[in-house]
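Peer 1: 3D, please:
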Amino acid sequence: MDFHSKEEHLSSTIHIVSERKQEGYKPKSFYKLTSEHIGYRILKNNMGWNEDGGLGKDEQGRSTPIKVSIKQDKLGIGNKVQKSSTQTVSSPTTPKLSKRQKLYLKHTLKKREERIKEIVYK
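Peer 2: Next up, the predicted model:
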């Protein structure tokens, strides 16, 4: 394979794979554990973990944390999310108010507003 530049060679798959096969290769970590993390403290203090080595008896295991993502669809297995094109403002369980109830509610809210204004602008 012919490479026109050093950058081309360094970014090639062949170079990256051969580099990873070398003895003592450690992948670059974009996420570093610090002593502020509870997981770090548990591994270090309770399990005798060495920060420079990986997990496991011979320190051959994972040396960087697994990326975590927050699960948004918490509906359960097999449940399909129904996406509606319109949004509903009121739920079907909201009871309908009679004219008398509406008037009472309006009057109560008006009194409450007046009391708030009186307290704020005293």
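Peer 1: all contacts plus neighbour counts: C-alpha atoms, from now on.
Peer 2: OK.
Peer 1: longest helix anywhere in this protein?
Peer 2: Counting residues, the longest helix in the chain under DSSP state H turns out to be helix 99-120.
Peer 1: just the buried positions in it, please.
Peer 2: Buried positions in helix 99-120, judged by neighbour count with 16 or more other Cα atoms under 10 Å: none.
Peer 1: just the element for residue 39, please.
Peer 2: Assessed by DSSP states H and E, residue 39 sits inside helix 38-41.
Peer 1: swap in residue 9?
Peer 2: Element membership for residue 9 (DSSP H and E) is helix 6-10.
Peer 1: next, the structure of the following sequence, for comparison with the previous one:
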Amino acid sequence: MAFIPKKKKKVKKGQEAEEEDQLIRRVKLPRGRETLGLLDQRLGASRVRVRCLDGKTRVCRIPGRLKRRLWVRPGDIVIVEPWEFGGDEKGDVIFKYKPIQVQWLETNGYLKKLTDMDAF
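Peer 2: This is a model prediction of the structure:
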């Protein structure tokens, strides 16, 4: 009788990332002019409507370097950098938080102002 080894299961790229997501390594926080925001609506053509912590609603674009890697949905928490010209109405999405990172932000009080705005 010959010994036949069992086949190993192939792990897809997404499954590897899911296991690593459960650990919080480092959470990126807004710097300088950047602000946190809640994504309200996808507008198409790499544009989204975001409610920012500074109380303004901006139409933000997803830059080309992030366009294919950054998939966003309404309700996601993102970092927005307002434009120098028309910064009250327009900006760029810099980063999207993963669910475990959003929990960390909530427990440390970074999203407290955002939940107060949801009451309206």
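Peer 1: TM-score for these two?
Peer 2: The TM-score (TM-score structural alignment, normalised by the length of structure 2) is 0.18; 46 aligned residues with a Cα RMSD of 5.2 Å.
Peer 1: which is the next helix or strand following the helix holding residue 9 of structure 1?
Peer 2: Going down the chain from helix 6-10 of structure 1, the next helix or strand is helix 13-21, by DSSP H and E.
Peer 1: enumerate the positions of that following helix that are buried.
Peer 2: Buried-residue list, helix 13-21 of structure 1, by 16+ other Cα under 10 Å: empty.
Peer 1: what's it packed up against?
Peer 2: Taking 3 or more Cα pairs under 8 Å, 6 or more residues apart in numbering; DSSP states H and E as contact, there are no helices or strands that helix 13-21 of structure 1 lies on.
Peer 1: please redo it, this time with the cut-off set to 10 Å
Peer 2: helix 6-10 (3 or more Cα pairs under 10 Å, 6 or more residues apart in numbering; DSSP states H and E).
Peer 1: you'd agree residue 15 of structure 2 is in a strand?
Peer 2: No: read with DSSP: H, G, I helix; E, B strand; the rest coil, residue 15 of structure 2 is helix and lies in no strand.
Peer 1: mind checking how far it is from residue 102 of structure 2?
Peer 2: Residue 15 of structure 2 sits at a distance of 20 Å from residue 102 of structure 2 (criterion: Cα to Cα, to the nearest Å).
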